[in-house]
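Chemist: give me coordinates for this.
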Amino acid sequence: MFSKTAIVTGASKGIGQSIAELFANEGYNVLINFNKSEENVFNLYNKLKNKGLSVRLFKADVSKRDEVNSMIDFCIKEFHNVDVLINNSGISQSKLFTDITDEDLDNMIDVNLKSVFYCTQEVLKYMIPNKKGKIINISSIWGIIGASCEVHYSATKAGIIGLTKALAKELGPSNIQVNSVAPGVIQTDMLSSYSEDELNVLKENTPLMRLGTPYDIANCVLFLASHHADFITGQIISPNGGFVI
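Modeler: The predicted structure follows:
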């Protein structure tokens, strides 16, 4: 059995699902976190288990500290350690800034930003004593350049970038690398509200003339989790096809 264990939050679909699948195929023990989309995640789990891969499922709302703590306890019980944390769980919403409600803002901060705090604080109980670990936070290009009508989303993704840089400095002496992946326009359910014409405009504005795939992001995450990235920390890597340069 591969000695390393990875936790992937929000892994029921899209980028998170691709990350979980890729890591499992690469020999990691993978704890697949989900909160909704149960049919999707059980299909993924059965697919990977039928291949003889080392995976577990855990349902948790990672915006709630007590559920995060239960998830990490379960991971330690099953796999005895946690080597890689991928903070992928997130939501998006398109809305005029003047229409954003307190509930909208609180929900966005809870799911996109507090979840990163909670999951990271809990895994550090194990990483710091071991003097090793990889934390990879999924942000967005909109956290770098901002998106009109997605101010609260952009703010949380920018917050992840700030968290990543600050935490990398704090955890460097413990030999823990903290990095962020800021995807460009990726073919996931988050694009379901876009028309074909709108998607074509996005492609035309991307120098590589295509939208990204979840596996484009998953492969970047896999690299950052590997020993090849042991001297990389506090960095924001943005696979975006040249959309942002």
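
Chemist: please count neighbours and contacts with C-alpha atoms only from this point.
Modeler: Fine.

Chemist: contacts only, for the most centrally placed residue in the chain.
Modeler: When Cα atoms, centre = their mean is applied to the chain, the residue found nearest the centroid is N88 (1.8 Å). Residues in contact with N88 (Cα atoms under 8 Å, 6 or more residues apart in numbering) are V8, T9, G10, A11, I15, G16, N137, I138.

Chemist: how about the contacts made by the residue lying closest to F243 once chain neighbours are set aside?
Modeler: Nearest residue to F243 in three dimensions, chain neighbours excluded: T206, at 4.6 Å (Cα to Cα, 6 or more residues apart in numbering). Taking Cα under 8 Å, 6+ apart, we find T206 in contact with N240, G241, G242, F243.

Chemist: quick one: residues contacting the closest residue to E38 other than its chain neighbours.
Modeler: Leaving aside its sequence neighbours, E38 sits nearest to S12 (Cα to Cα, 6+ apart; 7.2 Å). Applying Cα under 8 Å, 6+ apart, we find S12 in contact with I32, N33, F34, N35, K36, S37, E38, N40, V41, L44.

Chemist: in the helix or strand where H152 lies, which residues are buried?
Modeler: If you go by DSSP states H and E, H152 is part of helix 151-171. Within helix 151-171, the residues that count as buried by 16 or more other Cα atoms under 10 Å are 151-165, 167-168, 171.

Chemist: other SSEs contacting that helix?
Modeler: Helices and strands touching helix 151-171, as assessed by 3 or more Cα pairs under 8 Å, 6 or more residues apart in numbering; DSSP states H and E, comprise helix 102-109, strand 133-138, helix 141-145, strand 176-181.

Chemist: and the angle for it with strand 133-138?
Modeler: Interaxial angle, helix 151-171 versus strand 133-138 (axes from the mean of the first three to the mean of the last three Cα atoms, to 10 degrees): 160 degrees.

Chemist: what does helix 151-171 contact?
Modeler: 91-93, 97, 105, 108-109, 112-113, 116, 137-140, 142-144, 146-147, 176-180, 233-236.

Chemist: again, but for stretch 225-245
Modeler: 84, 134-136, 140-141, 161, 164-169, 172, 177-185, 205-212, 216-217, 220, 223-224.

Chemist: may I see the ChimeraX selection of the buried members of these?
Modeler: Listed next is the ChimeraX selection for buried residues among the contacts of stretch 225-245, using 16+ other Cα under 10 Å:
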select :84,134,135,136,140,141,161,164,165,167,168,177,178,179,180,181,182,183,184,185,205,206,210,211,212,216,217,220,224
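
Chemist: quick one, strands of this structure?
Modeler: Ranges of strands in the chain, per DSSP state E, are 5-8, 29-34, 55-59, 84-87, 133-138, 176-181, 236-237.

Chemist: turn these into CSV, columns for distance to M71.
Modeler: Shown next, in CSV, are those (distance: least, Cα to Cα, whole Å):
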stretch, distance to M71
strand 5-8, 9
strand 29-34, 8
strand 55-59, 6
strand 84-87, 12
strand 133-138, 16
strand 176-181, 21
strand 236-237, 27
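
Chemist: also this sequence, please, to line up against the first:
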Amino acid sequence: MNRKRCLILGASGGIGEAVVHRVIEDGYAAAVQYFTNEDKIRTIQQGIPEDQWAGSFQADLSTKEGLQAFFRVLPPEWDAVVFAGGHMYSGLFQDMKEEDMDALYYVHVKSLWMTARHVLPYMIQQKQGNIAVVSSIFGTEGASMEVAYSSVKGAQNTFVKGLAQELAPSHIRVNAVAPGLIQTKMNGHLTLEDLQALENDIPMGRAGTPEEVADAVGFLLSRSSRYVTGQILHVNGGWC
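Modeler: I've put the predicted structure just below:
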């Protein structure tokens, strides 16, 4: 059986792991990229049928050198790519160090550009393909104390919209999911009081789960969304 192949970047994070399991359920063979959490990747692999495991790639996407090393080993033949990785920076913008800005730029923007450019020749040749980006509500709304993070997520959103128009004639779809408050380690810095206050602002009254974000990604990769491209799908419980 020739399965479609999906590459998930940031697979060791909460949302990334949920996306891996979702694409496996949907019949893909999955490959994963991670930075440091090799134990999590081994655990993920143990739960995946052997014929649906397409490999793992350790790579630091926060530097130019890390990206170059990644592309030296990454095959270009993928039917779908999901960008689910990255980190945030919380603090006053004027207190940010330049190296923190550079790391956000490389992880969220430059790695997206370069990976897309790496895989697109194959997708264009095949006249089909899917690219999905896990962005953020802050990419459309912005957030105090997360100014630089908001800006790189906004860049992801406009990249999706522009690239989708360019690739539509080649039958390649490009979309994004913009989660709101999700139960992941990224929000582990919040106090219980802060978390409750945020949940009180969400019309559905709770944080979302990684699986709910992964379901949205699964929809965007599926035939059910075959006429959907260039869209930012908000998964936020009505929080905006």
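
Chemist: quick revisit: in structure 2, what residues pair with the helix holding H152 of structure 1?
Modeler: Taking TM-score structural alignment as the measure, structure 2 aligns residues 147-167 with helix 151-171 of structure 1.

Chemist: report the mean deviation for the matching stretch after fitting onto structure 1.
Modeler: Stretch 147-167 of structure 2: mean distance to aligned residues in structure 1 after superposition is 0.5 Å, counting by mean Cα distance after the TM-score superposition for structure 1.

Chemist: one step back: trace the residue nearest to the centre of structure 1 over to structure 2, please.
Modeler: In structure 2, N88 of structure 1 lands on A84 (TM-score structural alignment).

Chemist: look up how far I128 of structure 1 lies from the residue nearest to Q17 of structure 1 when sequence neighbours are not counted.
Modeler: In space, and not counting its chain neighbours, Q17 of structure 1 is closest to A11: 4.4 Å by Cα to Cα, 6+ apart. According to Cα to Cα, to the nearest Å, A11 of structure 1 stands 25 Å off from I128 of structure 1.

Chemist: more neighbours: those two, which one.
Modeler: Comparing A11 of structure 1 with I128 by other Cα atoms under 10 Å, the one with more neighbours is A11, at 29 against 15.

Chemist: residue contacts, that one?
Modeler: Counted by Cα under 8 Å, 6+ apart, A11 of structure 1 has contacts Q17, S18, I19, A20, I32, N33, F34, V41, N88, S89.

Chemist: what is the burial count for R42 of structure 2?
Modeler: Neighbours around R42 of structure 2, by other Cα under 10 Å: 12.

Chemist: same question, M190 of structure 1
Modeler: 13.

Chemist: quick one: residues contacting the aligned partner of it in structure 2.
Modeler: M190 of structure 1 maps onto M186 of structure 2 when the alignment is built from TM-score structural alignment. Residues in contact with M186 of structure 2 (Cα under 8 Å, 6+ apart) are H87, M88.

Chemist: distance of the equivalent of Q121 of structure 1 over in structure 2 from Q58 of structure 2?
Modeler: Alignment note: Q121 of structure 1 maps to R117 in structure 2; criterion TM-score structural alignment. Separation of R117 of structure 2 from Q58 of structure 2 (Cα to Cα) stands at 19 Å.

Chemist: between these two, tell me which one has more neighbours.
Modeler: Q58 (17 against 11).

Chemist: residue contacts, the more buried one?
Modeler: Counted by Cα under 8 Å, 6+ apart, Q58 of structure 2 has contacts Q33, Y34, F35, T36, F70.

Chemist: now with 10 Å?
Modeler: By Cα atoms under 10 Å, 6 or more residues apart in numbering, the contact list for Q58 of structure 2 reads V32, Q33, Y34, F35, T36, N37, E38, I41, G66, A69, F70, V73.

Chemist: one step back: can you list the contacts of A11 of structure 1 in a markdown table and add distance to S195 of structure 1?
Modeler: Formatted as a markdown table, the contacts of A11 of structure 1 follow (distance: Cα to Cα, whole Å):
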| residue | distance to S195 of structure 1 |
| --- | --- |
| Q17 | 24 |
| S18 | 24 |
| I19 | 27 |
| A20 | 29 |
| I32 | 31 |
| N33 | 31 |
| F34 | 28 |
| V41 | 27 |
| N88 | 26 |
| S89 | 25 |
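
Chemist: inside helices: which ones of those?
Modeler: Per DSSP state H, helices hold the following members of the contacts of A11 of structure 1: Q17, S18, I19, A20, V41.

Chemist: most neighbours out of those, which is it?
Modeler: Highest neighbour count within the ones in helices among the contacts of A11 of structure 1, by other Cα under 10 Å: A20, with 32 neighbours.

Chemist: so it is in contact with L53, correct?
Modeler: No - with contact defined as Cα atoms under 10 Å, A20 of structure 1 does not count as touching L53 (11.2 Å).

Chemist: ok, the counterpart of N200 of structure 1 in structure 2 - contacts?
Modeler: Aligned by TM-score structural alignment, N200 of structure 1 pairs with Q196 of structure 2. Contact analysis of Q196 of structure 2 by Cα under 10 Å, 6+ apart lists L190, I202, G205, R206, A207.

Chemist: tell me the one of those nearest I48 of structure 2?
Modeler: Checking these against I48 of structure 2 with Cα to Cα, the nearest one is A207 at 27.7 Å.

Chemist: pull out the buried positions in stretch 22-34 of structure 2.
Modeler: Buried-residue list, stretch 22-34 of structure 2, by 16+ other Cα under 10 Å: R22, V23, I24, Y28, A29, A30, A31, V32, Q33, Y34.

Chemist: just put those residues in JSON lines and tack on distance to K4 of structure 2.
Modeler: Shown next, in JSON lines, are these (distance: Cα to Cα, whole Å):
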{"residue": "R22", "distance to K4 of structure 2": "14"}
{"residue": "V23", "distance to K4 of structure 2": "10"}
{"residue": "I24", "distance to K4 of structure 2": "10"}
{"residue": "Y28", "distance to K4 of structure 2": "5"}
{"residue": "A29", "distance to K4 of structure 2": "6"}
{"residue": "A30", "distance to K4 of structure 2": "9"}
{"residue": "A31", "distance to K4 of structure 2": "11"}
{"residue": "V32", "distance to K4 of structure 2": "14"}
{"residue": "Q33", "distance to K4 of structure 2": "17"}
{"residue": "Y34", "distance to K4 of structure 2": "21"}
